[in-house]
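Student: Fold the following, please.
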Amino acid sequence: MSARTRICAALLAVTVTGVTVAPARAAHAVTSRGVTIPAFYTPPATLPAADGTLIRTEPLRLALSLPGITGTLPGRATRIMYKSTDSGGDPVAVTGAYIEPAAAWRGPGARPLVVLAPGTMGQGDQCSTSLALQKGLVVGLGTQSTVSVGYEVLAMYRLLAKGIAVVQTDYPGLGTTDRLHTYVNRVDSGHAVLDAARAARALPNTSLTAQSGVGLYGYSQGGGAVASAAELQPAYAPDVPLKATYAGAPPANLAEVTAAIDGSELLGALGWSVNGFAQSEPALQTLLDRYLSAAGRATLKDLSTMCVGDAILTYANKRSTAWTTTGQTVADIIEAEPALRDYLAGQTIGARKPAGVVRVATGVNDDLVPFAQARAMAADWCRLGGDVVYAPVSLPEVSSPLINHFGPLLSDQGTAVGWLNDRLAGRPATTNCSAVNGS
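Tutor: Predicted coordinates:
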């Protein structure tokens, strides 16, 4: 597949093949950078009409599990594929995983559900979080090697230990082999989160009931996804009983994030963003044709099949000036082109009042997903009358933007999980919008 095809409106990471609905072609496994993507991830040709409808399920053996008195710890997992709607209004199949906890829910009422939106995993189908749950460490060797670590198990297992059911979304195009992952697309990711809740509540043989409250958890890319979902819930999914959201380090203003990650260890995320923009908005192809050099096209094609580990090893601390015919950065081009500015403005999170109570946590020294733009989102929500708990996380600043960004993920995780648990148990939160502008 040519580089031009990779970044046009029909951008695809791998070749799409068969389906499993009648009349059907046989779905089969494909390979991405030496890793076999099971046939489960090939979507059917025809999708259900209703968002959140389960398309298929299968038992999922967790890479990290232990025998327990009442069952396997942390619980029983099911791989899922469900229907969602993308930002263009078209149907899309999304994969993920549901884990029924072995631990009992110790709060009042029915067992609650948390949708976990993963942080940045990459853009290759082998990077999906549900595949990482099965394999733990995903490694592919060959002419194009790859490595992906399922780091979201830390938060997931903490939630499960409290008796909270967890459903995790892979997002559109991450795992599923019919399209490229639309990295940080506000609507795609927000819809995928809400439809994951619908799909989990529709699964048979779980302890969830119609009275099960729903919470959302996400950091970094996941923080943006759940923040978007909280905004979209009233109009898109009023049937999802959303109680509370933890949005850590959300990329709410993509223009500011784009400028920050250029030249950092996570430059690859800039390429994933550009690839995703081109797939979601075909009109941007003209701009790409104008600005991208042959080296830029080759880099974007390469990144489209990479995971985070691959991208860091290959592109850390490089700059997007090497991608363009003019020597401009991607941020420079965004500033110069109204069409790009308008597109990114439409991706901004913070323009709609979120449902439920939201805890926004961000490192005060985060210079990868900048602290100021996350704080601005919280302030915008406060002005709209949202119930916001604003939690700046103070850690020593270091020379690595990647560490400044991911440090709060670990240091705040226990607090974030405990906070969600309290909200799902019915304990009220103390909001603090007055602190947003004062920190």
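
Student: rest of the way, CA atoms for contacts and neighbours
Tutor: Fine.

Student: ok, the nearest residue in space to residue 36 that is not next to it in sequence - contacts?
Tutor: For residue 36, the nearest residue in space outside its immediate sequence neighbours is residue 30; the separation is 5.8 Å by CA to CA, 6 or more residues apart in numbering. For residue 30, the set of contacting residues under the criterion of CA atoms under 8 Å, 6 or more residues apart in numbering consists of 14, 36-39.

Student: Return the members of those classed as buried.
Tutor: Taking 16 or more other CA atoms under 10 Å as the criterion, what is buried in the contacts of residue 30 is 14, 37-39.

Student: Which of the residues you listed fall in helices?
Tutor: Judged by DSSP state H, the subset of these located in helices is empty.

Student: Of those, which belong to strands?
Tutor: Mapping these onto strands (DSSP state E) picks out residue 37.

Student: can you put the buried ones among the contacts of residue 30 in JSON lines and add distance to residue 202?
Tutor: As requested, the buried ones among the contacts of residue 30 are arranged in JSON lines below (distance: CA to CA, whole Å):
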{"residue": "14", "distance to residue 202": "30"}
{"residue": "37", "distance to residue 202": "26"}
{"residue": "38", "distance to residue 202": "24"}
{"residue": "39", "distance to residue 202": "23"}
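
Student: between the buried ones among the contacts of residue 30, which is nearest residue 319?
Tutor: Taking CA to CA as the measure, residue 319 lies nearest residue 14 of the buried ones among the contacts of residue 30, at 26.3 Å.

Student: ok, that closest one touching residue 32?
Tutor: Yes. With contact defined as CA atoms under 8 Å, residue 14 reaches residue 32; the gap is 7.2 Å.

Student: still on that earlier bit, which one of the buried ones among the contacts of residue 30 sits closest to residue 344?
Tutor: Top of the list for closeness to residue 344, among the buried ones among the contacts of residue 30 and by CA to CA, is residue 14 at 26.3 Å.

Student: separation between that closest one and residue 303?
Tutor: Here residue 14 is placed at a distance of 13 Å from residue 303 (CA to CA, to the nearest Å).

Student: swap in residue 360?
Tutor: Distance from residue 360 to residue 303, counting by CA to CA: 30 Å.

Student: One more: residue 163?
Tutor: Counting by CA to CA, the gap from residue 163 to residue 303 is 38 Å.

Student: and what of residue 188?
Tutor: Spatial separation of residue 188 from residue 303 under the definition CA to CA is 20 Å.

Student: one more to line up against the first:
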Amino acid sequence: MTTAAADPLYPSPDPDPFFAPPSDLATKAPGDVVRTRRIDTGPYVGTEGWQVAFRSTNSGGRPILAVTTVLLPVGVQNPPLVSYQALINSLGTKCNPSRSLFNGELQDGVGAMLPIGRGWAISLPDYLGPNVAYGAAKLSGMVTLDSVRAVQRAKEIGLTNSPVAIAGYSGGGMASAWAAALQPTYAPELKLAAVVAGGIPADLEQMALGLGFEPHPGFGLAFAAAMGLEREYPQRLPISAQLNNTGLWFRDFTHDECRRFLLFHGALRNADQLAASKSLMDSREAREVLYENSLRRFSGTPTAPMYIWQGIYDSLTPFDSVKEVADRYCHAGTPLTFVPYDIAEHMTTAVAGFADAWNYVESRFHNDPVPVRC
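Tutor: Down below sits the predicted model:
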């Protein structure tokens, strides 16, 4: 059964009270710790774990409760900290790293452990916020920055003075790149040793127009991003009101699901099957929401050392928009290394680029001279 057509459909809340916001949340500053707890790290041998609930901010400037999961290498004193923005690309709370690290849904869980092997601590924030607002890029940047603040403020974890790097690919690359761009104004006190980001969705309007109304293998994720943005901007982006009965059914069917489910069940569908109208992209407000979440249109520039890699022929995250962002950063003085790969398949570029990205982070942790390659 569907809900009212005009209303967004939010994820089922996590039943664990650890994820519930306190009544005084609004009195806290962004990054303030609300509660912490030790956790069993299960399959991640050689680690000890914590979860930190903290105050962050949504796209409308209102306080929200967010959570990050921290894994520390056993026996390492004062390890550097990597905030790793994982591949969430999902709509359900069970898909957030706080859950998906342990329930099998986090597909890059093994890759996320590479920093542990280098003797670094890793923090994996639920950067889509409590409503799992997939596609809300500005939100993800703010939650990422506040997660670093919170981990440093949680004295029991022992990372208060650790050097910090931020890393991610695809949706995680978008969150990482937005964190870098927002840091000078949103969290100016944070010192970031490095930011590495690849496969960045830098222009949401370009991606939406490129998808069009024809079948596309990535349609399930595109639909999920539309639903996630509606959750974050319910008044400005009323997508549910534009869906037909099939679209409303598919929305309800997928609203608590994760990346693999969304890709599988969206593979043979397209917007023409699910939309009652093709007029949404004609809406000025809808386009403004896409602009507000597109790095290509955000005027802020990072000041931290940054490494970006991107597939030249990537049909999922277009190269030209990322190249334009990189050129602007270079002209503004960002200490940037930009590495294009002659690759078309989106996830192949992740594998190709992460080794050098981690080496870049290690060099920054060692205070080596910062290279610039534009």
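
Student: Please identify the residue in structure 1 that aligns with residue 127 of structure 2.
Tutor: Under the alignment by TM-score structural alignment, residue 127 of structure 2 pairs with residue 171 in structure 1.

Student: I'd guessed that match sits against residue 94; true?
Tutor: Yes. Using CA under 8 Å as the test, residue 171 of structure 1 is close enough to residue 94 to be in contact (6.0 Å).

Student: so what sits against both of these two?
Tutor: If you check residue 171 of structure 1 and residue 94 against CA under 8 Å, 6+ apart, the residues they both contact are residue 192.

Student: who's more crowded, those two?
Tutor: Taking residue 171 of structure 1 and residue 94 together and counting by other CA atoms under 10 Å, residue 171 has the greater number of neighbours (32 against 28).

Student: Could I get the contacting residues of the more buried one?
Tutor: Residue 171 of structure 1 sits in contact with 94-96, 181, 188-189, 192-193, where contact means CA under 8 Å, 6+ apart.

Student: what kind of secondary structure is it in?
Tutor: What DSSP: H, G, I helix; E, B strand; the rest coil gives for residue 171 of structure 1 is coil.

Student: From residue 95 of structure 1, how far off is it?
Tutor: Applying CA to CA, the value for residue 171 of structure 1 to residue 95 of structure 1 is 7 Å.

Student: where in structure 1 is the aligned partner of stretch 218-234 of structure 2, by residue range?
Tutor: The alignment places stretch 218-234 of structure 2 over residues 266-282 of structure 1 (TM-score structural alignment).

Student: can you map out the strands along the stretch 151-300 of structure 2?
Tutor: 164-169, 194-198 (DSSP state E, counting those that start in this stretch).

Student: mind listing the helices for structure 2?
Tutor: With DSSP H as the criterion, structure 2 has helices spanning 97-103, 109-112, 114-117, 137-153, 171-186, 204-211, 219-232, 245-254, 259-266, 271-274, 284-292, 319-332, 346-365.

Student: Out of those helices, indicate the one that is most buried.
Tutor: Ranked by mean neighbour count under mean count of other CA atoms under 10 Å, these are led by helix 137-153, which reaches a mean of 27.

Student: With structure 1 overlaid, how far apart is that helix on average?
Tutor: In the superposition against structure 1, helix 137-153 of structure 2 averages 0.9 Å from its aligned positions (mean CA distance after the TM-score superposition for structure 1).

Student: now that helix: which residue numbers in structure 1?
Tutor: So helix 137-153 of structure 2 sits over residues 186-202 in structure 1, by TM-score structural alignment.

Student: go on, stretch 193-207 of structure 2?
Tutor: Against structure 1, stretch 193-207 of structure 2 falls on residues 243-257 (TM-score structural alignment).

Student: Which residue, neighbours along the chain excluded, lies closest to residue 85 of structure 1?
Tutor: Counting by CA to CA, 6+ apart, residue 85 of structure 1 lies nearest to residue 91, which is 4.6 Å off, once chain neighbours are set aside.

Student: Relative to residue 165 of structure 2, how far out is residue 191 of structure 2?
Tutor: Using CA to CA, one obtains 9 Å as the distance from residue 191 of structure 2 to residue 165 of structure 2.

Student: Looking at these two now, which is surrounded by more residues?
Tutor: For the pair residue 191 of structure 2 and residue 165, the greater number of neighbours falls to residue 165 (27 against 14), based on other CA under 10 Å.

Student: Aligned against structure 1, show me the partner of the more buried one.
Tutor: With TM-score structural alignment as the criterion, residue 165 of structure 2 matches residue 215.

Student: gap between its match and residue 157 of structure 1?
Tutor: 15 Å.

Student: Same question for residue 40 of structure 1.
Tutor: 24 Å.

Student: from what I can see residue 381 of structure 1 touches residue 390, true?
Tutor: No. The criterion here is CA under 8 Å, and residue 381 of structure 1 misses it with residue 390 at 10.6 Å.

Student: which residues sit in contact with residue 337 of structure 2?
Tutor: Residue 337 of structure 2 sits in contact with 306-308, 371-374, where contact means CA under 8 Å, 6+ apart.

Student: One more: residue 40 of structure 2?
Tutor: Residues in contact with residue 40 of structure 2, defined by CA under 8 Å, 6+ apart, are 48-49.

Student: Per the alignment, it pairs with which residue of structure 1?
Tutor: In structure 1, the residue paired with residue 40 of structure 2 is residue 61, using TM-score structural alignment.

Student: What's the separation between its match and residue 41 of structure 1?
Tutor: Remark: distance between residue 61 of structure 1 and residue 41 of structure 1 (CA to CA) = 16 Å.

Student: And residue 172 of structure 1, by the same measure?
Tutor: Taking CA to CA as the criterion, residue 172 of structure 1 is separated from residue 41 of structure 1 by 11 Å.

Student: what is in contact with these two at once?
Tutor: In the contact map built from CA under 8 Å, 6+ apart, the residues linked to both residue 172 of structure 1 and residue 41 are residue 95.

Student: ok, and the contacts of residue 337 of structure 2 in structure 1?
Tutor: Retained contacts for the contacts of residue 337 of structure 2 in structure 1, judged by both residues aligned by TM-score structural alignment, their matches' CA atoms under 8 Å, are 306-308, 371-374.
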